[in-house]
Structures are given as structure tokens and as C-alpha cells.
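Peer 1: Quick one: sequence plus predicted model below, questions after.
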Amino acid sequence: MMPDTEIANARFVPGTVHKRDIFSETISGTLEGVPGFPVVLRKLDGVPFYVRPIAWFLARKEIRGLRAVQGIDGTPVLVRVDKTGLLRSWTQGTPLQLAKPTDPAWYRDAKRLLRQMRRAGVTHNDIAKPQNWLMTPDGRAAVIDFQLASVHRRRGVLFRTMAREDLRHLLKQKRAYAPELLTASEHRMLATKALPARIWMATGKRLYNFITRRLMNWSDGEGTEDRISRDGPALIAALTADPRVTGVALHTYALPAKGVGLYAFVECDLPVAALRALAPEPRPELIQPVKSLPRTAEGAVREDALNLIATNRLDELEMLQADDPVLAAALRPIVAGRLNLTDRVLRR
């Protein structure tokens, strides 16, 4: 689907900031006068001048990749490109690390998506990250974030190798969330990295991590897993050491300035001041005591719902709980006391 003139020329109305890093700011919103077509802007006009060439290099890769996959179900629609950045359609769905699909149909559809991208000569090159895979509301597969995508004119060895790595990274997601579905041939593929991938992991990946994480204080993990994995274990241990704390859920959100904040939902009857006293440095930016964390019938914490609260995505939260009155009742006091309101205060 290519956007028509009305969509391509409509004014962008910003809504929620989802991510800020040194290379861009990602903001979802709507188009004025175009109902039912949510969009997302990768905003580049505010990046520091010293990384602007890299930011636009990545943006041009994304633009080229998006143009090549237009019409493939499960990929975003490129709306327009201007000096502000690039505007694409918003893909409704739950990130894989929250959806944790176990239905074989999702993995079949994900393979279909990779096949169609391969026929278009496109490799994604960044789907090892589960947040770049989505499960749509109807259970289909979708991919986002084409910043590292490649469009290949020739179907040579490099293309075949990169396409194979895309598939192998999908199988890694399958191994993480539905290992019982893996076939014998998929197990063999997982056990065998392509030679370029092995070379990259041994050399270039280490240099890349040093430059981005140490020198630039930036992570390619969407600002989520790195912050949680770095600060989370000590924080959870300190909070749950108090017998009055019966559960902790950690999520991240975009700060009003550059960076990522940590949001802690703590199941207890303690005041925030007491929880801050228990928390080690660096403390989370936001700590919300809740009487009860939302859970499934099996007792698992509803991380998907808490993630939407932490990032202030209330429109999606309404859809999530529309047909689940039990979940809606559990979330009502948490939503009423939510602490992240700043991600909707946008720089004009």
C-alpha cells in the first residue's frame, strides 16, 4: 500500500514519545484529517550535529528498505520523508518479548514474511532483537525498525548469507518462546552460525559495542533490556528482601530529555519514600506502589499491560482490556496512580 496524496500531505499530530536516543526520537501520533491511520515519526532534526551524518545514514537505509517492502503484509508503510525525518505507518501489535507467542501459526506467518522480503531483495539484519518483531491483534507477524536493513540488487553469496541469518534469528525467538515447536532441521540451523556472523561477533561487534555503549552511552537494545538487565537484579533483590514486598515488575520509558527511565511497579503497602530508601543506587526514576500486580489465571504478571502503563500508551491499554473485565478491574487503580505523564509533553 502506498499512501495517497491526502495522507502524504497531512499534518503530523504528535502523541507519545516511545524512544529517544542519540540518533533519533520516535514519536507516534495521527495525521490531521485522516482518521484510523496511526503513524510514527522518526524525528531527526533535533539530533546533535556531530552524529547527524550517522543518523541520516541509518535513516536512508530505513527509507530504502521500507520502499522495497511496500505491499508486504506485516511491514510498515512509508508515508513521507522531509527535513524533520521519516514518517511511516504505526504497526499495531505487541513486542515479542511481551507476547511470547506459542502458536505455530505465528511462526509460520513470520517465515512467510521473511520469504516475501527475500523475494523483494531485502534483509532486515536486526531481528535478533525481539522488540523488532510484533504479534498483531489478529495473531499475525509483523516487523519494524528497518534502520539496518539492506536492499540487494544481486542475489549473491552476501544476500543469501544475510537472509539465512534473518531466518536463524527468527528461530532464536522460537527457541526462546516455543522451543517445543523447533524441528530437527531448525535445531541444526541454530547450531550453525554463518561465517560472516562468527567473524562479526568476534571482531566488529565488540568494537561496535565499545563505541556505542562506552563512548556514546547509547544502546541498540531500544533502551530496555540493557537498563533492566544492568540495574534490575540488584533492585529486585533489595526490594523483595523486605517481607512486605510481594512482587516487583520493571519497565522502561522515554525520558522528556534524551535517555531512558526505569519504572518500578512494587506490590506492597509501603509508601514511595520507604521504597526509595530500600532501593540501591542508581534508583529507578519512578516507583509506584500497587496493592496487587495484574496476573494471569496461572499467576504470571501481565507484563504487557504494565508496559503500556509505564509508557503511557493508554489507547492501546484500552484495547487490551476491552474484552477482559477482570484485567480491567485489576488495572484500574494502577492506571489511576500512574506516574509517567511526561512522555506526552513534547518539545514544540
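Peer 2: Perfect, thanks for sending it.

Peer 1: From here on, just use CA atoms for contacts and neighbour counts.
Peer 2: Noted.

Peer 1: quick one: stretch 181-201 to chain centroid distance?
Peer 2: Counting by C-alpha atoms, centre = their mean, to the nearest Å, stretch 181-201 is centred 24 Å from the centre of its parent chain.

Peer 1: center of the chain, which residue is that?
Peer 2: Q131 (3.6 Å; C-alpha atoms, centre = their mean).

Peer 1: The closest residue to that residue other than its chain neighbours and N132: what is the separation?
Peer 2: In space, Q131 comes closest to P95 once its chain neighbours are excluded; the distance is 4.9 Å by C-alpha to C-alpha, 6 or more residues apart in numbering. P95 is 7 Å from N132, where distance means C-alpha to C-alpha, to the nearest Å.

Peer 1: Same check on R160?
Peer 2: For R160, the distance to N132 - C-alpha to C-alpha - is 21 Å.

Peer 1: ditto for P256
Peer 2: Distance from P256 to N132, by C-alpha to C-alpha: 23 Å.

Peer 1: Same check on D315?
Peer 2: Distance from D315 to N132, by C-alpha to C-alpha: 21 Å.

Peer 1: ok, now K83?
Peer 2: 25 Å.

Peer 1: all strands of the stretch 101-250 of the chain, in order?
Peer 2: 122-123, 133-135, 141-143, 150-151, 247-254 (DSSP state E, counting those that start in this stretch).

Peer 1: Out of those, indicate the one that is most buried.
Peer 2: Highest mean neighbour count of the strands of the stretch 101-250 of the chain: strand 122-123, a mean of 26 (counted as mean count of other C-alpha atoms under 10 Å).

Peer 1: So which residues make contact with that strand?
Peer 2: With contacts defined as C-alpha atoms under 8 Å, 6 or more residues apart in numbering, strand 122-123 is touched by G65, A68, V69, M117, A149, S150, V151, H152, F159, M162, A163, D166.

Peer 1: run the last query once more with 6 Å
Peer 2: A149, S150, V151, A163 (C-alpha atoms under 6 Å, 6 or more residues apart in numbering).

Peer 1: ok, and here's another one to check against it:
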Amino acid sequence: MRAKFVPTTTHKRDEFSETVSGHLEGAPETKLVLRKLDGVPFWAKPIAGFLARKEVRSLRVVTGITGTPDLIRVDDEGILRSWSDGIPLNLAKPDDSAYYKDAKRILREMRRRNVTHNDLAKPQNWLMAPDGSAAVIDFQLASVHRRKGWLYRTMAYEDLRHLVKQKGRYAKGLLTASERRILKRKSLPTRIWMATGKRLYNGITRGVFNWSDGEGTGNRIAKEGADITADLMANDAVTGVRLSPFALPAKGMGIYAFVETGLDSDATRALIADTRVELIQPVTHLPREDIAELVAMNRLDELEFLLSKEPELRADTQPIVAARLNLTDRRLAGL
């Protein structure tokens, strides 16, 4: 009999899956991740099934590569894999050459197994582990190639180009001459995609599903954030606003507002309708953007890693963490 998966925190939801961290019953010390598929609406099942098959096939091949998830099991509930410890690249912003050297090592080992990731343009799919090494997650769009033909070479090149692009974003001074040339040379399929298919993709994902390219967090903040911030700042008692996305208990993504104010919780909640801002927390000092995102998403393990690197932020951050409002996705065993 298989051990039951015990969920603790929901990290992400969209129409095609739900990503939940937790552990197997009787083994709370081993953190795992479940991509839940049993709650997918009927109309999304064909796409969800296609993505799940791609992910399972890829995970089976990359299992064992240091820095990639290990596939644990697949059943009617979903895809269970090992937890990848670390924080996303857009929050870690590594500027150490050793990180990018290790990231290239992962790509080399994936190439040896004929696997391309195909979604490394998202910095959220790259992690920096506590020891400073690299990790890659989210293999939904990955491909396992039968031959190392033209398509494989093109996709492998794009994986490398996207890594170099991340390096240029966070450690531009470390770029080599060859890497600068890579940044200037997109593959032909990519140029065609950017000119044609990308527009259709954006129209569907942003218009129909209300997504952005920010790891499925939705683009509500992009659409409504400026107006929400302006309305909150119109109150004389408010001196600052920081907006972050978070997973709603039932479905979709909500907006979490950190408001710098002397007002209490009830008075701060009364500043704006909960249909516009689901959670609103008064703070003495606004948290930094990366800290706000981790608190809003209830990702306390990653937050602890960040604070261990920058302990001077801990004193201002601890009261915010203690008063955080996103506890709805934290389902504890026995409660």
C-alpha cells in the first residue's frame, strides 16, 4: 500500500494543475512536491494530460542528475517528485561565476540524456540552492528526443541561450565574448515564434486565462496594480504600498497588499474592497519586493534561506512574517 501524501502548502494553481509541497505520511522530514491533477476541470483535461505525460517522461530521464528533481511516483492524484531546495533566480540574483558554471553542467548532463527543458526563459524555473549551486524545476514543457537532429540541437541551443540571458540579467559583468555572441543570435524558430506565435500565445494566456509570463501568477497586478496603489496611497495614513500575488484557497491567484501605515488591521482592511485586494496587511516598514513575494506566497523555507544570506533584514522581516495573512493554503495534518 502506498504511503499517503500529506499536503502542507499550496504554491501555485492554474487551470491545468496545482503545485503543492508536503511529505509522505510517516516521513515528515522528507519534503516532496505534488503536481495535483485530480481537480482539473473537464475541459482542461486533454491539455493537462498532454503536459503531464511530457513531464513524467522527462523526469524519468533526468532523475539522478544533481540539480534536477527525482520522480517519486505517478498515480491518479498526480505527479510526485522530490523537493528542490533553493530560491528562484529572480529573487536570488546570483552574481557568482560558480553558479552559472554549475547551471551549464546541468544542461550538459541533460543533453547527454537527449532532454531539453524548453522553458528556461522563466527565471522562476532556475533555483539557487543553499550551498550556492544551481537547480532546475518545472519540466512540463520538456522534451525527450529520440535523435540529436536539427530540432534537438535548436532546442538545446535555446536552453543555453536562455541561461546566458539570465546570466546577463543578474551578472552582466561575467559574460564572456562567446556568450555575448549567443545573446545576439536567436535560432530561426525563435525568431519566427517571436514574430508570430508569441502574439497569439499572449492573446490566449493573458486574455483568456488571465496569465502573465510570471510563472502562472496571473497578470492582475499588471492590469490593476497601479490603480490599487493609487487608491490606497490617496489615504493620508498610508505612506507606501507593495503588491504581491498568492494562491487562493479554491482556485486562481489573489493580490496580497503590504501597506505601510499606522492604522490597525481592521482600519487597513477597510481601505479597499476585498474583491480588489484579497489580503491586506499593515506594516511599519515595507518589505523588499523579494521578501514580500515569499511572505505572500507562504514560502518560508526560501525566505529563511534569503535571510541567512542577509541577516540584517531579519529584524524588520520577522514581525511581518509573524502577522502574515496567507495561512489558508497551509493544511496541517490533524487539523
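Peer 2: Nice, thanks for sending it over. Predicted model only: the values in this text are computed from it and were never measured.

Peer 1: Would you give the TM-score for this superposition?
Peer 2: Superposed pair, TM-score by TM-score structural alignment, normalised by the length of the second structure: 0.90. Supporting alignment: 333 aligned residues with a C-alpha RMSD of 2.6 Å.

Peer 1: Looking at the second structure, name the residue matched to the residue nearest to the centre of the first structure.
Peer 2: Superposed on the second structure with TM-score structural alignment, Q131 of the first structure falls opposite Q124.

Peer 1: From L325 of the second structure, how far out is that match?
Peer 2: Counting by C-alpha to C-alpha, the gap from Q124 of the second structure to L325 of the second structure is 23 Å.

Peer 1: can you check T217 of the second structure too?
Peer 2: 18 Å.

Peer 1: One more: T68 of the second structure?
Peer 2: 32 Å.

Peer 1: Those two: which is more packed in?
Peer 2: Between T68 of the second structure and L325, counted using other C-alpha atoms under 10 Å, the more crowded position is T68 (21 against 16).

Peer 1: residues contacting that one?
Peer 2: Here T68 of the second structure is in contact with A135, V136 (C-alpha under 6 Å, 6+ apart).

Peer 1: With adjacent residues omitted, what lies nearest to the aligned partner of F16 of the second structure in the first structure?
Peer 2: Under the alignment (TM-score structural alignment), F16 of the second structure maps onto F23 of the first structure. Spatial nearest neighbour of F23 of the first structure, excluding adjacent residues (C-alpha to C-alpha, 6+ apart): A55 at 5.0 Å.

Peer 1: Just give me the neighbour total for the one you found.
Peer 2: 20.

Peer 1: Please, which helix or strand holds it?
Peer 2: Assigned by DSSP states H and E, A55 of the first structure belongs to helix 52-68.

Peer 1: returning to what we had before: residues near the match of F16 of the second structure, how many?
Peer 2: So F23 of the first structure, with other C-alpha under 10 Å, has 22 neighbours.

Peer 1: That one touches W56, doesn't it?
Peer 2: No - with contacts counted by C-alpha atoms under 6 Å, F23 of the first structure stays clear of W56, the gap being 8.5 Å.

Peer 1: how near is the aligned residue in the second structure for the residue nearest to F23 of the first structure to N210 of the second structure?
Peer 2: Here A55 of the first structure is matched to A48 in the second structure, going by TM-score structural alignment. Here the criterion is C-alpha to C-alpha. By it, A48 of the second structure lies 17 Å from N210 of the second structure.

Peer 1: Which residue in the second structure aligns with L158 of the first structure?
Peer 2: Checking TM-score structural alignment: L158 of the first structure goes with L151.

Peer 1: try L286 of the first structure
Peer 2: In the second structure, L286 of the first structure lands on L279 (TM-score structural alignment).

Peer 1: With G221 of the first structure instead?
Peer 2: Match for G221 of the first structure (TM-score structural alignment): G214.

Peer 1: which ones are touching its match?
Peer 2: By C-alpha under 6 Å, 6+ apart, the contact set of G214 of the second structure is empty.

Peer 1: what does the one 4 residues further on give?
Peer 2: For G218 of the second structure, the set of contacting residues under the criterion of C-alpha under 6 Å, 6+ apart consists of N210, W211, S212.

Peer 1: Could you do L96 of the first structure as well?
Peer 2: P130, Q131, W133, L134.

Peer 1: sorry, back to before: closest to L171 of the first structure out of the strands of the stretch 101-250 of the first structure?
Peer 2: Proximity to L171 of the first structure (C-alpha to C-alpha) singles out strand 133-135 among the strands of the stretch 101-250 of the first structure, at 12.2 Å.

Peer 1: how far apart are the closest one and its match in the second structure?
Peer 2: On superposition with the second structure, the mean distance recorded for strand 133-135 of the first structure (mean C-alpha distance after the TM-score superposition for the first structure) is 0.6 Å.

Peer 1: Can you give the distance of that strand from its chain's centre?
Peer 2: For strand 133-135 of the first structure, the separation from the chain centroid amounts to 9 Å (computed by C-alpha atoms, centre = their mean).

Peer 1: and the nearest residue to N114 of the second structure once chain neighbours are set aside, how many neighbours?
Peer 2: Among residues not flanking N114 of the second structure along the chain, H145 sits closest, at 5.3 Å (C-alpha to C-alpha, 6+ apart). Here the count is done by other C-alpha under 10 Å, and H145 of the second structure has 15 residues near it.

Peer 1: quick one: H145 of the second structure and R112 touch, right?
Peer 2: No - using C-alpha under 6 Å, H145 of the second structure is not in contact with R112, being 10.8 Å away.

Peer 1: how about the helices in the second structure?
Peer 2: All helices of the second structure, identified by DSSP state H, fall at 45-62, 89-92, 97-112, 150-170, 177-184, 188-195, 197-207, 220-233, 265-269, 289-296, 300-309, 314-322.

Peer 1: deepest of these, which one?
Peer 2: Using mean count of other C-alpha under 10 Å, helix 289-296 ranks as the most buried of those, with a mean of 21.

Peer 1: between that one and helix 300-309, how many degrees?
Peer 2: Orientation check (axes from the mean of the first three to the mean of the last three C-alpha atoms, to 10 degrees): helix 289-296 of the second structure against helix 300-309 gives 150 degrees.

Peer 1: hang on, the earlier thing: count of neighbours near the match of L286 of the first structure?
Peer 2: Neighbour tally, L279 of the second structure, other C-alpha under 10 Å: 22.
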